[in-house]
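Asker: Pasted the sequence and its predicted model underneath.
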Amino acid sequence: MAASAWTLDPSHGELLLTTGVTGPAAAMGHRLTIAMTAWQATVNWSGGEPSAVELTLDVDSLEVLRGDGGVKGLTGVEKGLARSNALKSLDAKRYPHIRFSADEVTAVDGGYRLSGTLEIHGRSRPRSVDLRVEDLGETWRMACDAVVSHRDFGVKPYSLMMGAMKVADEVAVSFHAEHAKD
């Protein structure tokens, strides 16, 4: 009999964001890889199948891991500045959490489709993601990839040089985690 709920956090896996750069001076900018270091997911079970998923992440846990591209490497000071700019764009003090609530979980080839609501920057939008699930024997491996638009949630991407270089509208999100079987 499966547990009635699982709780997942960064000890089970990671949630990464990857930004792009756009504008006439884009070659000078860095594509950032960002880790969200404080998040929690709850998976509710019914009849041996997942029935609902809730993911909450703390916006202030944003950590810039690296910057690819650009004229030169990203220094520690620049990582701090990129973090600060991202927190300002997301208005982290006013909107400290990002949430995804899926109240519809449907089995699909290789996993589940999670359908529900994504809330960022105080705005909610319907959202579905496909979660790949792999049986590793003693554990389950879960993974998904998605793209989120700043524009859809009223977030103005950070820009420099009067807009000649700015963070691209779309952000790639990747999640993977493992959980022991009951």
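Answerer: Happy to help now that I have it. Numbers count the residues shown, from 1 in each chain.
Asker: When you work out contacts or count neighbours from here on, use the C-alpha atoms and nothing else.
Answerer: Fine.
Asker: outside of stretch 165-173, which residues touch it?
Answerer: Stretch 165-173 has contacts (CA atoms under 8 Å, 6 or more residues apart in numbering) with 15-26, 28-29, 145-151, 157-160.
Asker: buried residues in that stretch?
Answerer: 165, 166, 167, 168, 169, 170, 171, 173 (16 or more other CA atoms under 10 Å).
Asker: nearest to residue 99, of these?
Answerer: Nearest to residue 99 among these: residue 173, at 13.5 Å, using CA to CA.
Asker: doesn't residue 141 make contact with residue 133?
Answerer: Yes - contact criterion CA atoms under 8 Å: residue 133 and residue 141 qualify, at 5.6 Å.
Asker: Now for these two: what residues contact both?
Answerer: In contact with both residue 133 and residue 141: no residue, using CA under 8 Å, 6+ apart.
Asker: Roughly how far does the closest residue to residue 153 other than its chain neighbours sit from residue 149?
Answerer: Leaving aside its sequence neighbours, residue 153 sits nearest to residue 123 (CA to CA, 6 or more residues apart in numbering; 5.5 Å). Distance, residue 123 to residue 149, using CA to CA, to the nearest Å: 12 Å.
Asker: what about the strands in the chain?
Answerer: Under the criterion DSSP state E, strands of the chain are mapped to 5-8, 13-18, 21-22, 31-36, 39-46, 49-58, 62-68, 97-108, 111-120, 123-135, 139-149, 159-160, 165-167, 170-180.
Asker: ok, structure two:
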Amino acid sequence: MKKYEQLIKRAFAMVLLVCLASTVATAQQTWKADPNHSKITFMITHSGISDILGLFQQFDATISAAQPNFSDAAFTLTINAASINTEVKKRDDHLRSADFFDVEKFPELTFSSTGIEAAGENRYKLSGNLTIHGVTKPVTMDLWYRGTNENPNNNSQTAGFQLTGVIKRSDFGIGPKFPAPMLSDEVRIQADGEFIRQ
């Protein structure tokens, strides 16, 4: 009888250990964007004949995921609208004005993912809610998980991602005084980032 009870206790202990190991293996992990190795850029066509590039210099981005391939990843992003930079001060000041981003009234752009679907090896379709100029719209972008390696500077893991997609500025009320022949309605987005595990 005692041997039987001992066997039951051992079996229970093993099941408990397996459950604990499984829980640890699938625990949510948080990753923060490394500002020195991350960039959010956009491209818009001017007068139908040239592309103008710009970026946002101040932002915070976070990933929460349990799977090592980030197939269950959730993304959040907050951008300082006033940090827009197209390398022309006069144009940047105009973009900050009420004609475009109206940064005094709407100081932040935000994105919060709502779903992620596989689209090939380490490729995903990332859906979420994007808020610009006080308007929130659902968007779907292409996400490429580029891999993970050890960061020699802080002995932590770093994961790389690239996010690309196209949005329409008219959906968010950006620059309504400037028609598509002057400034394209479609704006191409590309975000490249290194995320450090916390």
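Answerer: Happy to help now that I have it. Note that the coordinates shown come from a computational prediction; the quantities given were computed from them, not determined experimentally.
Asker: do you know which of the strands of the first structure lies nearest residue 86 of the first structure?
Answerer: strand 62-68 (8.4 Å).
Asker: Return the set of buried residues in that closest one.
Answerer: 62, 63, 64, 66, 67.
Asker: Spatially central residue in the second structure, please.
Answerer: Centrality entry for the second structure: nearest residue to the mean C-alpha point is residue 75, 5.1 Å, by CA atoms, centre = their mean.
Asker: Map it across to the first structure for me.
Answerer: Counting by TM-score structural alignment, residue 75 of the second structure corresponds to residue 53 in the first structure.
Asker: wait, what's in contact with that match?
Answerer: Here residue 53 of the first structure is in contact with 41, 42, 43, 44, 100, 101, 102, 103, 105, 114 (CA under 8 Å, 6+ apart).
Asker: which one in the second structure is aligned with the first one?
Answerer: Structural alignment places residue 41 of the first structure opposite residue 61 in the second structure (criterion: TM-score structural alignment).
Asker: ok, the nearest residue to residue 2 of the first structure once chain neighbours are set aside to residue 114 of the first structure distance?
Answerer: Sequence neighbours aside, residue 48 is the residue nearest to residue 2 of the first structure in space, at 5.5 Å (criterion: CA to CA, 6+ apart). Residue 48 of the first structure sits at a distance of 16 Å from residue 114 of the first structure (criterion: CA to CA).
Asker: Count the neighbours of residue 91 of the second structure for me.
Answerer: Applying other CA atoms under 10 Å, we find 12 residues neighbouring residue 91 of the second structure.
Asker: from the chain's centre, how far out does stretch 80-99 of the second structure sit?
Answerer: 22 Å (CA atoms, centre = their mean, to the nearest Å).
Asker: Residue 175 of the first structure contacts residue 141, doesn't it?
Answerer: No - between residue 175 of the first structure and residue 141 there is no contact under CA under 8 Å: 10.7 Å.
Asker: The two: which has the busier surroundings?
Answerer: Neighbours were counted for residue 175 of the first structure and for residue 141 using other CA under 10 Å; residue 141 has more, 19 against 15.
Asker: which position in the second structure aligns with residue 20 of the first structure?
Answerer: Match for residue 20 of the first structure (TM-score structural alignment): residue 45.
Asker: Aligned against the first structure, show me the partner of residue 190 of the second structure.
Answerer: Using TM-score structural alignment, residue 190 of the second structure pairs with residue 174 in the first structure.
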